[in-house]
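Peer 1: need a structure here:
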Amino acid sequence: MYYINVLTKKLSSVYLLTGQILTKIIENEFLDFILESLGSMEGISWGSMFGGFVIRHYDLPFGLIFDDELYLKVNEGNLIDYKAFGSEPFSYSKQGKIINISNWRVPAEVLEDADTFVIWAKKAIQAAQDKKRGSKPPKN
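Peer 2: This next block holds a predicted model:
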C-alpha cells in the first residue's frame, strides 16, 4: 500500500489524516507489483494519470499503467523486443482517430522474470532519455 501526499499530488479518493499531513491511500496490486519489481533501481516514482499511473525515473516518464497492463517507452533500440512477443502500442481514440504512442505493452512473460523486466525497464528509460534529447539510439 502506498501513501501520497495530497499537498504535492493532485489525486482524489479516500484520505487518511496522519499527524499534520493529509494523505491519500492508493491500493493497486498491479502498481505494487511493478514498483516492487523495480525496487533494485534508484529514482523510481509514480503518479496518477487519466485513470491510470505513470512510472518515472528521476521525474522522466518511461512507463504507463492502464487496466492492469504496463506499457514501456519504445524506440528503435528496443522495439524488436516487443515485436518478438507480438506486443502492441498503447492507443487511444481522439476525435474519431486512433492514436498510437511510443509506449508498448510489456508481455506477461517479461513481467514474470524479474531480471528480464529490469533490463526492459532500463531500455525504456534509455528510450525516454533519447526522446527527451531528440536523439536516436545507436544502431546495433
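Peer 1: switch to C-alpha atoms for all contacts and neighbour counts from now on
Peer 2: Noted.
Peer 1: show me what the strand ranked longest in the chain is packed against.
Peer 2: Longest strand in the chain, counting residues (DSSP state E): strand 97-105. Strand 97-105 sits against strand 60-66, strand 69-73, strand 89-94, with contacts defined as 3 or more Cα pairs under 8 Å, 6 or more residues apart in numbering; DSSP states H and E.
Peer 1: in the following helix or strand past that strand, which residues are buried?
Peer 2: The first helix or strand that comes after strand 97-105 along the chain, using DSSP states H and E, is helix 108-111. Within helix 108-111, the residues that count as buried by 16 or more other Cα atoms under 10 Å are Leu111.
Peer 1: try stretch 77-93
Peer 2: Neighbour counts over stretch 77-93 (16+ other Cα under 10 Å) mark 77-79, 82, 87-90 as buried.
Peer 1: structure for this one too, so we can compare:
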Amino acid sequence: MVASDTYAEFLREQLSPLGRVTLRRMFGKTGVFCDGVMLGMVTENTLYFRVDDQNRETFKEAEAFPPLNYAKQGETIDLAFWRVPERLFDEPDEFIMWGRAALAAAHRVAAKRPAPKQGKAPRRRKRPS
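Peer 2: Model (predicted):
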C-alpha cells in the first residue's frame, strides 16, 4: 500500500533538512527520494530507511522489526530497508541523523550501480551529391 497524501506531506516536511524530498509510487509502495536518490520506502504509512553495512550500527534499534520484504516464488525476500521506530517522529534531531545515515547508504548503493548504457547516436544519412 502506498503512502497517504497526508503522510507523504508529513515526511517531506520532516526530511526537508536533508534536501529536496520527493515521493514516487513504485511496486505498490512509495519510494522516498532526496535529491534523486532513494533513501527510504513507505508501505501502509510506515517508513523504512535504507541500511547497509556502514550504517547498520546506527539502525541497531530497528532490528527489533522485520525489514521490508516481498514474496517471490513462494520465498520471502528481505530488502535493505529497516523500519523507522515511531518514537523518532518525536525526536526530530535523531530522526534527521537516521535520515542522513540512510541517505549516505543510498549514495553508496547508487555509486556501485553501473552507469546506464548510452544509446548509439543515430546514423547520419549522406546527402545525395
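Peer 1: TM-score for this pair?
Peer 2: TM-score of the superposed chains, computed with TM-score structural alignment, normalised by the length of the second structure, equals 0.76; 110 aligned residues with a Cα RMSD of 2.0 Å.
Peer 1: what range in the second structure matches the longest strand of the first structure?
Peer 2: The aligned range for strand 97-105 of the first structure in the second structure is 75-83, by TM-score structural alignment.
Peer 1: and that stretch, how far apart are its ends?
Peer 2: 20 Å (Cα to Cα, to the nearest Å).
Peer 1: hmm, back to that, out of the helices and strands packed on strand 97-105 of the first structure, deepest packed?
Peer 2: Mean neighbour count (mean count of other Cα atoms under 10 Å) peaks for strand 69-73 among these, with a mean of 24.
Peer 1: with the second structure overlaid, report how far it is off on average.
Peer 2: Once fitted to the second structure, strand 69-73 of the first structure is off its aligned match by 0.6 Å on average (mean Cα distance after the TM-score superposition for the first structure).
Peer 1: which residues in the second structure does that strand align to?
Peer 2: Per TM-score structural alignment, the counterpart of strand 69-73 of the first structure in the second structure is residues 46-50.
Peer 1: show residues contacting that stretch.
Peer 2: 3, 39-42, 67-68, 80-84, 98-99, 102-103, 105-106 (Cα atoms under 8 Å, 6 or more residues apart in numbering).
Peer 1: quick one: distance of the longest strand of the first structure to the chain centre.
Peer 2: Strand 97-105 of the first structure sits 14 Å away from the centroid of its parent chain (Cα atoms, centre = their mean, to the nearest Å).
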